[in-house]
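>>> Have a look at this prediction, sequence included:
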Amino acid sequence: MPSRTLFATHFYEGQLTEAALVEELLDACLSLAQEDRAGRAWSKAHGYRGYTSYASLNDLPQRDPAIADLVKILNRHVAAFAQECGFQLERKLRLDSLWVNVLKPGGTHSGHLHPHSVVSGTVYIAVPPGSGALKLEDPRLPMMMAAPRRPDTFVYAEPAPGSIFLWESWLRHEVMPNAAREDRIGISFNYR
């Protein structure tokens, strides 16, 4: 009897098609990294190699029109992804949080997930060659016990400037070390 695949994990790869918006977002991210003293202090205190607005600013779409334009685009991508995932929603998903990441050379972010969210993602703004992929972990890994190795236990998604990656928030992932000589810049977010 033939087998079938059960419980597939969806991963969405979209693209910002507006090159001018990517440039505006780059300027916005760099300005925030320069001006946000609390974010720089939090990053330093928590060993984040670079800058993140994760713990300091929660109003980025109101601060910058380019980020507000990005949110409108993300809303459409997230709605398409939710439909692809077969979510039975009583109301549409809404942006819960959004933050800038400027990861310096050598910087990384260890494996994690995003609790209390449904869809998480990142838009890549600056991706110098060698700045690293997004590493996604097979969600069955903790349950595999004595299972033999599989070639796809970890999947590496290679971003480019303007890449939009979306995944269900429970999917464990990590940011690989930035081996480039320049900063990798992205904007991450959660919907619930």
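Yep, that arrived.

>>> hey, let's count contacts and neighbours off CA atoms from now on
Noted.

>>> Just after the longest helix anywhere in the chain, pick out the following helix or strand.
Secondary structure of the chain per DSSP state H: the longest helix is helix 65-85. Per DSSP states H and E, the first helix or strand lying C-terminal to helix 65-85 is strand 95-103.

>>> got the contact list for that next one?
Residues outside strand 95-103 that contact it (Cα atoms under 8 Å, 6 or more residues apart in numbering) are 29, 33, 49-54, 57-58, 60, 71, 75, 117, 178, 183-192.

>>> Put this next to the previous one:
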Amino acid sequence: MTQIRSLFATRLYQARLSADGAIDPSELEASCLSIAEDDEAGQDWCEANGYPGYTSYASLTDLPWRFPIFKAVEEALDAHVAAFADDLQFDLNDRPLKLENLWINILPEGGTHASHIHPHSVISGTTYVAMPEGASALKLEDPRLPMMMAAPTRRKGCREELKSFVYVAPAVGDVLLWESWLRHEVPMNMSEEERISVSFNYAWG
């Protein structure tokens, strides 16, 4: 009897950040914009490094301590990450994954985030604050791609789990989680408005 199985799954978690509406997306957006306007160190870092738009990644490492709404975001993320870790069947030995860092991304028209991974973390993700029409989806890369060597391309319309790249277009208020080794990027923002998100890493130990 012929049998074909799918092995070595790559899991992607998607849910509403705040199912009960406790976190107001418009308030979170206003907070992100206000922080970006006041964060001169972050602005300087973005300019010095040719970073499109704004990120607080290199300047503000304590957003949940500074702003109550980001503390609420952290508490919501803790629950989602715990659920995802359970789905992944991690043996955490009674040591839960903990938020390592959390940062704001504001991507203007024409801005991109190049393909990358998040070393030294276990689970990474993003929650989406402003996704205007034309804002870029998240592009995820098959982690086996560098090992495929002489493999033919896939047929157009092949099953999702066989694609080399998968594009996910989240809505405002969604959170996406993936294992931190999964390569991903944000293609060019084709909207005239800013694409705003909050990204984060969770570590173990």
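Sure, I can see it. Because the structure is predicted, anything quoted here is derived from the model rather than measured.

>>> my guess is residue 124 of structure 2 meets residue 118, correct?
Yes: with contact defined as Cα atoms under 8 Å, residue 124 of structure 2 counts as touching residue 118 (7.2 Å).

>>> need the strands for structure 1, in chain order.
With DSSP state E, the ranges of strands along structure 1 come out as 11-15, 50-52, 95-103, 109-112, 119-126, 134-137, 154-157, 163-168, 173-175, 184-191.

>>> list the contacts for residue 81 of structure 1?
Taking Cα under 8 Å, 6+ apart, we find residue 81 of structure 1 in contact with 12, 166.

>>> which position in structure 2 aligns with it?
Using TM-score structural alignment, the partner of residue 81 of structure 1 in structure 2 is residue 84.

>>> Check residue 128 of structure 1 too.
So, by TM-score structural alignment, residue 128 of structure 1 is matched to residue 132.

>>> what do you get for residue 176 of structure 1?
Residue 176 of structure 1 maps onto residue 187 in structure 2, by TM-score structural alignment.

>>> That match contacts residue 139, correct?
Yes: using Cα under 8 Å, residue 187 of structure 2 is in contact with residue 139, at 7.1 Å.

>>> how about the strands of structure 1 in JSON lines, adding distance to residue 85 of structure 1 and mean neighbour count?
Output for those, formatted as JSON lines (distance: least, Cα to Cα, whole Å; neighbours: other Cα atoms under 10 Å):
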{"stretch": "strand 11-15", "distance to residue 85 of structure 1": "9", "mean neighbour count": "16"}
{"stretch": "strand 50-52", "distance to residue 85 of structure 1": "29", "mean neighbour count": "25"}
{"stretch": "strand 95-103", "distance to residue 85 of structure 1": "18", "mean neighbour count": "21"}
{"stretch": "strand 109-112", "distance to residue 85 of structure 1": "21", "mean neighbour count": "14"}
{"stretch": "strand 119-126", "distance to residue 85 of structure 1": "10", "mean neighbour count": "24"}
{"stretch": "strand 134-137", "distance to residue 85 of structure 1": "17", "mean neighbour count": "18"}
{"stretch": "strand 154-157", "distance to residue 85 of structure 1": "19", "mean neighbour count": "14"}
{"stretch": "strand 163-168", "distance to residue 85 of structure 1": "9", "mean neighbour count": "22"}
{"stretch": "strand 173-175", "distance to residue 85 of structure 1": "18", "mean neighbour count": "20"}
{"stretch": "strand 184-191", "distance to residue 85 of structure 1": "14", "mean neighbour count": "23"}
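
>>> Same list (the ones you listed) but as CSV, adding distance to residue 44 of structure 1.
Below are these laid out as CSV (distance: least, Cα to Cα, whole Å):
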stretch, distance to residue 44 of structure 1
strand 11-15, 31
strand 50-52, 8
strand 95-103, 12
strand 109-112, 14
strand 119-126, 22
strand 134-137, 23
strand 154-157, 28
strand 163-168, 27
strand 173-175, 18
strand 184-191, 17
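
>>> quick revisit: name the residues contacting each of residue 124 and residue 118 of structure 2.
180, 201.

>>> how about stretch 42-54 of structure 2, aligned to which bit of structure 1?
Against structure 1, stretch 42-54 of structure 2 falls on residues 39-51 (TM-score structural alignment).

>>> Now do that stretch: distance to the chain's middle.
Chain-centre distance of stretch 39-51 of structure 1: 18 Å, with Cα atoms, centre = their mean, to the nearest Å.

>>> And for the residue opposite residue 164 of structure 2 in structure 1 once aligned, the neighbour number?
In structure 1, the residue equivalent to residue 164 of structure 2 is residue 153, according to TM-score structural alignment. Neighbour count of residue 153 of structure 1, defined by other Cα atoms under 10 Å: 12.

>>> repeat for residue 141 of structure 1
Residue 141 of structure 1 has 11 nearby residues by other Cα under 10 Å.

>>> now swap in residue 87 of structure 1 and tell me
Applying other Cα under 10 Å, we find 12 residues neighbouring residue 87 of structure 1.

>>> Could you measure from it over to residue 30 of structure 1?
Going from residue 87 of structure 1 to residue 30 of structure 1 by Cα to Cα, to the nearest Å gives 36 Å.

>>> and the closest residue to the match of residue 176 of structure 1 other than its chain neighbours, what does it touch?
Excluding its sequence neighbours, the residue lying closest to residue 187 of structure 2 (Cα to Cα, 6 or more residues apart in numbering) is residue 112, at 5.3 Å. Going by Cα under 8 Å, 6+ apart, residue 112 of structure 2 touches 52, 185, 186, 187, 188, 189.
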